[in-house]
Structure formats: C-alpha cells, structure tokens
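>>> Sequence below, structure please.
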Amino acid sequence: MKSTAAGLPLSYRLAVASRCLAALFGGYALAAMAGVLLSQWLPLPRADAVQVGMMSSFLFYLGAFIWAFASHSAWRAWLGILLPSLVLGTINGLTYWVARP
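Model prediction:
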C-alpha cells in the first residue's frame, strides 16, 4: 500500500470517498423512493399523505448516512442503501402500473 503525505493509504481514502458518494447519492435515492411510497400508500387525504411522506424522507436520508459510515465496508454500504432503494422503486412502479385507471 502506498501512503500519502498525510500518512493515510490511497485505498482508505477511496473507501471513504465511496462511502460519501453512497451516503449522498444512494441516500437521496432511498429517501425519494421511501417518500413516494409513503405518499402513495398512507390512508390520508392526498395533501397530508404527500406532506408526511416528504417529511419522513429526511429520516430515511439520515438513516442512509448513518448506515454508510457504520457498515464494515464500502461495498456493504452501497449494498445496504441501493438494495432497499431498488425494492422501494419496484414497489412504486408496480403500484403505479397496477393502480393506474
């Protein structure tokens, strides 16, 4: 492993950068998918369901950030954020196509 001037290896720096990208972009995808799903499925009037869904998406974003830096590896961070995002996106798509008039 080659060390940099600060004493940290390049592989460590790349792992931290990967976790940051997973937290930023993957967290946004997770929060968006969760917010849309909640706004579609909550048994509330449309405006209230959208408001609750969008407000709760901040909690999903926070959870994604915590997960990205608490997981054991950068691969596990990406997997733990993107897999639920894909599941929620699939459920959102199925809900849209099945409930479409």
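
>>> contacts, neighbours, all on C-alpha from now
Fine.

>>> What are the boundaries of the strands in this structure?
Counting by DSSP state E, the chain forms no strands at all.

>>> Tell me which stretches of it form helices.
10-21, 27-41, 46-70, 74-98 (DSSP state H).

>>> and those, which is most packed in?
Across the helices of the chain, averaging neighbours per residue (mean count of other C-alpha atoms under 10 Å) puts helix 27-41 on top, at a mean of 22.

>>> what distance separates that helix from the centre of its chain?
What separates the centre of helix 27-41 from the centre of its chain is 9 Å, taken as C-alpha atoms, centre = their mean, to the nearest Å.

>>> Please provide the structure for the following sequence as well, for comparison with the first:
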Amino acid sequence: MTGEAWPPLHAGRAWLSRYGPLLSRVVAAVLGGYGLAVLTTLAALALPTSRPEAALAGLLASFLVYAAAIIWVFAVRSAMRAWLGLCVAAAVLLPFAWVAR
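Next up is the predicted model:
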C-alpha cells in the first residue's frame, strides 16, 4: 500500500468534467423540452378559437416543440447554449401562456 486514497480524489472531478455536459444536455432535453411543450399547450389557449380547438392545437403543437427541443439540445455546440436556447424559447412563450390563464 502506498498511502494513496482509493478511489483517487480526482476521479469524481474527471468523471464530472467528462460526462457532466452530456448529463446536462440529457436533463435539458427531458425537462426543458417538457417545459416548453407545456408552455406551448398553455400558450395555444390564447388563440382566438373555441377552448377545445385551442387545446387540441396546443397539444398537437407540443409534440413538435418537444421533438424540436430535443434536437436543438443535442445539435448546439455546448450545453450552455442549449440551456440558453430553451430559456429564450420559454421567455417567448411565457407571456402567451400567462394571458391564456
């Protein structure tokens, strides 16, 4: 025994620096995409149609938004840009969702 700690203390930082951005993208895709899909559904309720038609339109659009968010998260150069893009999209949809309440 050489007196070194096992596992090495730097092993956690190495794992985080290697897999952290990927884990961040996965969380952004799942949770951020879901959040955008919900905001899309709520924002569609502000459309000038009957409430059931607006809800159906929002539901259909939410599938497209969720898929586009997942593609966006893994297509951009960094995890930070992925989160920033999701936040910008949410900021655009939030006033419409607020009006629809």
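
>>> Work out the TM-score between the chains.
The TM-score (TM-score structural alignment, normalised by the length of structure 1) is 0.77; 91 aligned residues with a C-alpha RMSD of 2.2 Å.

>>> you'd agree Leu86 of structure 2 is up against Ala69?
Yes - Leu86 of structure 2 lies in contact with Ala69 (C-alpha atoms under 8 Å); the separation is 7.4 Å.

>>> Now list whatever residues contact both of those two.
32-33, 36 (C-alpha atoms under 8 Å, 6 or more residues apart in numbering).

>>> Next up, the contacts around Val73 of structure 2.
Neighbour list for Val73 of structure 2: 25, 28-29, 79, 82-83 [criterion: C-alpha under 8 Å, 6+ apart].

>>> go on, Arg13 of structure 1?
Arg13 of structure 1 sits in contact with no residue, where contact means C-alpha under 8 Å, 6+ apart.

>>> Find the centremost residue of structure 2, please.
Nearest to the geometric centre of structure 2 sits Gly32, at 1.8 Å (C-alpha atoms, centre = their mean).

>>> Quickly note the distance from the equivalent of that residue over in structure 1 to Leu44 of structure 1.
With TM-score structural alignment as the matching criterion, the partner of Gly32 of structure 2 in structure 1 is Gly26. For Gly26 of structure 1, the distance to Leu44 of structure 1 (C-alpha to C-alpha, to the nearest Å) stands at 28 Å.

>>> Please apply the same query to Ala22 of structure 1.
Going from Ala22 of structure 1 to Leu44 of structure 1 by C-alpha to C-alpha gives 32 Å.
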